[in-house]
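can't give you the sequence, but here's the structure:
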């Protein structure tokens, strides 16, 4: 085999030809623009040694005579072929020269990389203390397989930011939460945003709002307007009723949000105010709001003062929300303060809209945004630094060889996925559509939907028909294969849920369903007539009738014997699941229904991680209900992972894509990451280790696996 010539309209088209013909290990020898577009010379890596030796032997006498003998005119193709031979000869000479020269030492590599890391971190607004910590942990050599220098820096900074295990942990935990912070930080608006998110996930029955702000004009009225819109109870503190007495009257509420009066960190009354908040019979969780646009010194003073006031009141201040991030010139000072003050960051407020401008924290994206200003300043230096990070003690590798290594890593991992994950090739084909004009992407995508096999589907995970939080599009429905792999389904336009369920049953042979909420009467009747088992996700405040009494699901007797107990990998950790069920009725005169509760706890402890509720028809067998509940829990992360994939794809520079294609890719990648996370076969365990290694990580969860898959897809595009 010899050097091969490839021609295409764009560089991307030609590179795709190279990979298909020579594989991902191919080395690029030369490229140039031609009338047809782009021309590239490439060779398979295995043939490089043979070709180099042959080229050197053949070219040696010609080079010597070229100086005294005239060379006849040659065609452009002949010139380009001759160029390839000379390149091969020069590569051999370069290798010999490098083998005679001393290699770069680890110290030289460290100095170059240290300077780049220091400038990036300081320009972003982080402290010198953090720079010194990072430099002390800097590996002497950063190999491409472990992520480049920027990836390493993102991971190091992200790992230092404390976040809750679940994005809804604050709301799910319930209790009394008091929002505190300086005047004008946005406590009232943030209270309304948190209340809106709670209502979206749990309904409005278990929530109450309290305003203690009697100084700022219109504060109580503003919160009252939001409470009226949400349909929740709101109370304004008065001189006649103390906060302690008011909280004692609200013990039936799952969550009470307290909007406090803004107070400067230098106000002498601050300790008294925090003391009054924490002086009741019920424990109060303090939530500090920090203005992202504040200076580092101000932020540190605010945290120190409010922490001291909390300590004086006998409680700990550990939680915070970042506000006005859209007004901040740099996020580094705020993140640095959160890191060293050991605060847990729950939410990010980025505007005045309720609830859209309050989003869960994505550490990776937050760090990337914080470092964006530094990367702008160092953009011209980065390639040199990254080039030095792949210097080894024995050889200096060319850029094409570095790309080749990344290609080999991706090719090997993708080969495992192709072998063990059904229809991984559909995701690869969808990814290949990125190179097409936007006008063709939707057309080709509709053809891909038809390739998803309509077979071996054990259940359908029906999506909520409302936009995914933070996005303008709906989460697609997913068919679960017998192996548990989620497969995308395309809904028919303007068709009701009964029609979709009937289509899935007839076409896919699906006989059980996971519903996002209680089915409406037509759906319930259709399923009942065919005695198809189903479960519906509901919140704990749903009212049912149990033993002739009306109560909420959370009030059902907890001493009920467990129907099943087992282990599950849930949101990146191993948990123990205890299932209980009760015979209930939705109304006193309605048919019998099953109520189910899953309590997720840390193994061998009493620490509860989360609790879920479902309703199921009375004819559903216990085994079917348990199977569907575990399937729903395994895929509980899918919406959040889909948002993460969407953000990564947008940030990767893959712009001007059809939104439906990005939705397909985001959901497919998220489903793959979720599937890989809970699979316990040997190939999956090994693959997870390799994927985590791509990002330089030792541990993994679905989020890390998703990052690694996107990284490999983008870098090998």
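Nice, thanks for sending it over. Just so it is clear, the structure is predicted and the values come from calculations on it, not from any experiment.

all contacts plus neighbour counts: C-alpha atoms, from now on.
Will do.

which residue sits closest to residue 625, ignoring its sequence neighbours?
Nearest residue to residue 625, sequence neighbours excluded (CA to CA, 6 or more residues apart in numbering): residue 535, at 6.8 Å.

mind checking how far the one you found is from residue 516?
Plainly put, residue 535 is 9 Å away from residue 516 if you go by CA to CA, to the nearest Å.

okay, now residue 80: neighbour count?
Per other CA atoms under 10 Å, the neighbour tally for residue 80 reads 18.

What strand or helix carries it?
Element membership of residue 80, judged by DSSP states H and E, is helix 76-100.

helices and strands around that helix, which ones?
With contacts taken as 3 or more CA pairs under 8 Å, 6 or more residues apart in numbering; DSSP states H and E, helix 76-100 sits against strand 27-34, helix 48-65.

switch to 10 Å and redo it
For helix 76-100, the packing partners by 3 or more CA pairs under 10 Å, 6 or more residues apart in numbering; DSSP states H and E come out as strand 4-8, strand 27-34, strand 37-43, helix 48-65.

second one coming, line it up with the first:
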């Protein structure tokens, strides 16, 4: 018998060579992953005709039985494979697992030792424990936007960390909440070309007073300008932490001895009396350190140490910080490590250049997820390498595929179950086939694939359509597709190509959806369509930025309403305020509580609402605000605003908000899936095909996690077992199981490519 060896960049490339050389009926004898590619041993079918004829014919669709029979029949030929050794992934000690995760994420040895000492001996889910511990160790202010308390605030830090842009963002947020009259901007940056002009432009746009301090000048010269101002923001010159002039620059930020009490900040240790006429011995200027998260951990550590030491030498302290350039950071662990070890209080997170949109209040869960979730694959590979030092190690997905070939019957059964019970899952195979086409043919085939998906969605008649944001997913350059949801509000893996929102009427008609969920405020044309009685006044909800401004009745409107015979009262009743959503939390006039399951854990959602109008519209809407907290841990999970039509009843509004939260993970999970696919042997797929596959798998994982249908109870448990994870099943763990299921199915099909025939 003539056995031939084929070598390719991946299993699909090697299989393509086999088909071209031996035809579609070639017999696959063995396949394995090598350091530099993929190897397949195969032979022509006619060379095995006599041997195959002697064997009992296995069931046509039993992949596992066929794979096992083929392996036993060609055992003699397997001696040519250089004694391939069966790899068994050993059990990893919890501390070793924790060390691998934290080191891969960029954390330092000091914090790792501290966490290792606190790790419980009976810990069953190291990853979940780490997430909880790191979130608890990040210090936050006593209340949101505490930095806007009255006083003098100076942003300090090395060059290029984004102090000027951050100052402009802080100023814009302050103006939106409190107005421009009580804010003063100051710049001391006379070195960088255009620095003063840049801040001056922002000050002009915000209608805020601004002053530039010359080199050597202290804050004393601004006494007159600071009178009557509640907040003074200082953009300082960027200097290296090793610059000898740093001490002098920090000292120049001290407020003078006659600083008015109105301009002094409240410290954490004591509260200054408003009648105090002179400053205390310690400077009352509050220093806020701006840290670039894209820098190395060692560099950030030195910046904090030297800036804090310099501040102490000048009679000042640095306890507060803002982290910048989160969108440019590859590994966030180093920055979190420095924040935790030095006990810095994190006030804001800057993740882009836009003013003021890219400045957010810190979300500890999101920060820890960014730091840890992306290193899961790297940790698994490194752990395998440590356990099998000196031997060839496979990636986690490949190792899982090899193990799953021995359990092919279970894998095939699970795969067929998902194809039958989850609308859209059976389109994955055709998507993989598109990825094997020549590059010139893929675009047309993918367009037809989306058309078939939309036709299938029309047959399913989804209840809800989740409209994706019009801008790319955070951290990548591609857009998320629109996703329908069933009557349970569970996402369906039927991605609808993003179209201009003006086509909402067409999409609505083709799919027959009953309600709409938007991840941002719809356009004016879409709002007009939604509010038109001719279109049935469909229920909808839109996620709203906390800084979005609305028109609301002023505080005197309610009293004026009762005095209808008084003309002055009527005029007062018509007065309206323009207020940011964040400032409306204190005016909520109704409160509701909802229990739900959010990202793998039980949670409680507290809601309230208030009537508002958009700035450019006379239509009245409902603005809802909600805080979601984990019941078991008591930790805050989500704080968010939603806009709904005035005509929507309270119960319908709550259901719409819960439906939005249930699909909340789609964007982040799709991005994570896209990254995992690149590491699992699918890097040859074009970006549009890879994104479509990632979207379908992510929506499938969310559906399997959230669906209460009995058929998905078994699928959920099997996928969780395939993931090899511990703890509670959530979308991320089910996604890992789905990717391994896909890899195992492909591997089994390769093994049985020549033996499975239709009768």
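Looks like it arrived, so ask away. Computed from a predicted model, the values in this text were never measured in an experiment.

still on that earlier bit, please enumerate the shared neighbours of residue 535 and residue 516 of the first structure.
Contact criterion CA atoms under 10 Å, 6 or more residues apart in numbering; residues bridging residue 535 of the first structure and residue 516 by contacting each: 614, 632.

Who has more neighbours out of those two?
residue 535 (28 against 17).

Quick check, the more buried one in contact with residue 622.
No. Counting by CA atoms under 10 Å, residue 535 of the first structure does not reach residue 622; the two are 11.3 Å apart.

Pull up the overlap in contacts between those two.
Residues touching both residue 535 of the first structure and residue 622 (CA under 10 Å, 6+ apart) are 594, 616.

Next, the spatially most central residue of the second structure: secondary structure please.
In the second structure, the centroid-proximal residue (CA atoms, centre = their mean) is residue 668; its distance is 4.1 Å. Under DSSP: H, G, I helix; E, B strand; the rest coil, residue 668 of the second structure falls in the helix class.

which position in the first structure aligns with it?
Under the alignment (TM-score structural alignment), residue 668 of the second structure pairs with residue 640 of the first structure.

One more: residue 466 of the second structure?
Applying TM-score structural alignment, one finds that residue 466 of the second structure aligns to residue 461 in the first structure.

distance of its match from residue 357 of the first structure?
Relative to residue 357 of the first structure, and taking CA to CA, residue 461 of the first structure is found at 29 Å.

The strand or helix carrying residue 412 of the first structure vs the second structure - mean distance after superposition?
Using DSSP H and E, residue 412 of the first structure sits within helix 399-420. Following superposition, helix 399-420 of the first structure is found to deviate from the second structure by 5.5 Å on average (mean CA distance after the TM-score superposition for the first structure).

The stretch 501-650 of the first structure: helices as residue ranges?
521-529, 622-634, 638-651 (DSSP state H, counting those that start in this stretch).

which one of those helices lies closest to residue 400 of the first structure?
Of all the helices of the stretch 501-650 of the first structure, it is helix 638-651 that lies closest to residue 400 of the first structure, at 24.5 Å by CA to CA.

List the buried residues of stretch 602-610 of the second structure.
The neighbour-count check on stretch 602-610 of the second structure (16 or more other CA atoms under 10 Å) flags 603, 604, 605, 607, 608, 609, 610 as buried.

Among these, which one lies nearest to residue 391 of the second structure?
residue 603 (45.6 Å).

got a list of what that closest one touches?
Counting by CA under 10 Å, 6+ apart, residue 603 of the second structure has contacts 594-597, 628-637.
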